[in-house]
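*Asks:* fold the following.
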Amino acid sequence: MQHLLLLHGALGSKDQFQSLIPLLKDTFQVHTFNLHGHGGHSLPESSFSIELFSEQVARYIQDMNIGKANVFGYSMGGYIGMYLAKQMPDKVNKIVTLATKFYWDEKTASKEVKHLDGKIIQEKLPAFAEQLQQRHAPTNWLTILDKTTELLINLGKNNTLQLEDYTSITTPSVVLLGDRDKMVTLEETLAVYKQLPNAQFGVLPGTPHIFEQVNLSLLAYLIKGFMK
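*Replies:* From the prediction side, this is the model:
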């Protein structure tokens, strides 16, 4: 049975995949884990970065004796998967991304970090604040916000993967986007898809950026159809 590694996004955790796993476990040996600082995983001494998270994924693949893993990455998880495919192609068999923001500059980062203001979240979205606290306990969720803010600002200053980098990622890939995603643009997604030498592109209907609102049956169908 093939191995499938599910990578969560920024501020997320492996628990977000609980409803997806039953739809995949008949086809794959499914692996999930929390990136550094997320879902109760200990905080790293260094700053959050795509490089740091990718090294963590590579270590997991090695420690679990997986060989080459199939990877599904949601949002930042997809970016990590692509970076891993470029830097360590021997670790990745096939990759599917969903709702991954590939384009970063200082203006884009400045816009996105406005959504990571802990004070505003507590005042206007108390239920979300409580969700984040429970998700990342015992780590204070405000610390995760601060480290994620730093990550996005750094991406804005120097995008880890430039558009031309994707031309060298030969790993078979599917790049997916929800048609109602207000964070990720169709233009940036198509731009990356067109650079990838061995890729497919798809749009999920009626789908916003939030993973909890994704049609999981459709997503699982697409993942299995591509990776089997």
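*Asks:* from here on, contacts and neighbour counts on C-alpha atoms
*Replies:* OK.
*Asks:* my read: Phe72 touches Gly78, true?
*Replies:* Yes - with contact defined as C-alpha atoms under 8 Å, Phe72 reaches Gly78; the gap is 6.8 Å.
*Asks:* strands of the protein, residue ranges please.
*Replies:* Under the criterion DSSP state E, the chain contains strands at 2-7, 28-32, 69-74, 92-98, 173-178, 199-204.
*Asks:* by how many degrees do the last one and strand 92-98 diverge?
*Replies:* Going back to what we said before, that points to strand 199-204. Strand 199-204 runs at 30 degrees relative to strand 92-98, counting by axes from the mean of the first three to the mean of the last three C-alpha atoms, to 10 degrees.
*Asks:* next one: the second one
*Replies:* Strand 28-32 runs at 70 degrees relative to strand 92-98, counting by the same axes, to 10 degrees.
*Asks:* would you do the same for the sequence below? I want to compare the two.
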Amino acid sequence: MKNIVVTGASRGIGFELIQLYAKRNYNVLAISRNINPIQKLNIKNITALSIDISEEKEIQKVLNFVKTNWKKVDILINNAGKLVNKPFYKTSTEEFMDVYKVNVFAVAEITRVLIPFFTKGSHIVTISSMGGIQGSVKFPGLSAYSSSKGAVITLSELLAEEYKNSGVSFNVLAIGAVQTEMLSEAFPDYKAPLSAIEMAQYILNFSLTGNQFYNGKVLQVSSTTP
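*Replies:* Alright, predicted model coming up:
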């Protein structure tokens, strides 16, 4: 029985992913601000936790749950994301901070509080973006989002090195465009080549087996160029 933590679990890739894990009879902690869609699933091995991960003190709830109920975490999927699509000169420091709080600082803090519960074979998978890959084609308006996705790539590389003797693996999936609610909100007219369930299936398989082959790596998961 594996214990899985997934952030950003109420819609898009995260919502599909928690259901795929549940079908394998794993224990799933599904984290989101809005947990209504998760609760409506009524799946016994999914626990929904309402958390605003942009608030550091709220992340203590994750620690408390794991300490009380699980004692160990096999897989952490840092999936939650925030996107602002706005010209750079109109993007305020506050908006940059809001994006970084979710996409970078929360990833760091959730990972940090769960470090004592990772054991040999645990796999931490952070969902980044092709926009965070150095040398990739960049889209105007995503200065905060894409730079934050670059930051978590470096963070994961560093953690893989720091914990390389523990048997815990840290990897990043830099995904291309996926048809999710977040994408539709930012780019209403854009149609992505992949659905949320298709990407969720890939992430599921990678989270279960990828740490046998990779640690401290970023894999580019995109069916288009750019």
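*Asks:* what's the TM-score here?
*Replies:* TM-score for the superposed chains, counting by TM-score structural alignment, normalised by the length of the second structure: 0.45, backed by 153 aligned residues with a C-alpha RMSD of 4.9 Å.
*Asks:* show me where the first structure has its helices.
*Replies:* 50-63, 76-87, 106-113, 118-124, 126-136, 141-157, 186-195, 216-227 (DSSP state H).
*Asks:* from the contact counts, what lies against the fourth one?
*Replies:* With contacts defined as 3 or more C-alpha pairs under 8 Å, 6 or more residues apart in numbering; DSSP states H and E, the packing partners of helix 118-124 of the first structure are helix 126-136.
*Asks:* now swap in the first one and tell me
*Replies:* Packed against helix 50-63 of the first structure by the contact rule (3+ C-alpha pairs under 8 Å, 6+ apart) you find helix 76-87.
*Asks:* and what of the third one?
*Replies:* With contacts defined as 3+ C-alpha pairs under 8 Å, 6+ apart, helix 106-113 of the first structure has these neighbours: helix 141-157.
*Asks:* list the buried residues in the helix it packs on.
*Replies:* Using 16 or more other C-alpha atoms under 10 Å as the test for burial, helix 141-157 of the first structure gives 141-142, 144-145, 147-156.
*Asks:* now those residues as CSV including distance to Pro126 of the first structure?
*Replies:* Formatted as CSV, the buried residues of helix 141-157 of the first structure follow (distance: C-alpha to C-alpha, whole Å):
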residue, distance to Pro126 of the first structure
Trp141, 13
Leu142, 13
Ile144, 16
Leu145, 15
Lys147, 20
Thr148, 19
Thr149, 19
Glu150, 23
Leu151, 24
Leu152, 23
Ile153, 25
Asn154, 28
Leu155, 28
Gly156, 28
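*Asks:* show me where the second structure has its strands.
*Replies:* For the second structure, the strands defined by DSSP E cover 3-7, 27-32, 46-50, 73-78, 118-129, 169-175, 178-179, 194-195, 218-221.
*Asks:* relative orientation of the second one and strand 73-78 in degrees?
*Replies:* If you take the same axes, to 10 degrees, strand 27-32 of the second structure sits at 20 degrees to strand 73-78.
*Asks:* could you do the third one as well?
*Replies:* Between strand 46-50 of the second structure and strand 73-78, the angle comes out at 50 degrees (the same axes, to 10 degrees).
*Asks:* strand 46-50 of the second structure packs against which elements?
*Replies:* strand 27-32.
*Asks:* for the fourth one, same thing?
*Replies:* Using 3+ C-alpha pairs under 8 Å, 6+ apart, the elements in contact with strand 73-78 of the second structure are strand 3-7, helix 106-114, strand 118-129.
*Asks:* so what does the second one touch, helix or strand wise?
*Replies:* Judged by 3+ C-alpha pairs under 8 Å, 6+ apart, helix 106-114 of the second structure is in contact with helix 60-69, strand 73-78.
*Asks:* just those: most buried one?
*Replies:* strand 73-78 (a mean of 24; mean count of other C-alpha atoms under 10 Å).
*Asks:* one step back: what's the overlap in contacts for Phe72 and Gly78 of the first structure?
*Replies:* 7, 96-98 (C-alpha atoms under 8 Å, 6 or more residues apart in numbering).
*Asks:* from the residues you listed, which is closest to Leu84 of the first structure?
*Replies:* Leu7 (11.8 Å; C-alpha to C-alpha).
*Asks:* output the shared contacts of Phe72 and Gly78 of the first structure in JSON lines; the columns should cover neighbour count and distance to Tyr221 of the first structure.
*Replies:* Shown next, in JSON lines, are those (neighbours: other C-alpha atoms under 10 Å; distance: C-alpha to C-alpha, whole Å):
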{"residue": "Leu7", "neighbour count": "28", "distance to Tyr221 of the first structure": "18"}
{"residue": "Val96", "neighbour count": "27", "distance to Tyr221 of the first structure": "12"}
{"residue": "Thr97", "neighbour count": "26", "distance to Tyr221 of the first structure": "14"}
{"residue": "Leu98", "neighbour count": "28", "distance to Tyr221 of the first structure": "14"}
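*Asks:* ok so, going back, the helices and strands packed on helix 106-114 of the second structure: which one's closest to Gln19 of the second structure?
*Replies:* strand 73-78 (13.6 Å).
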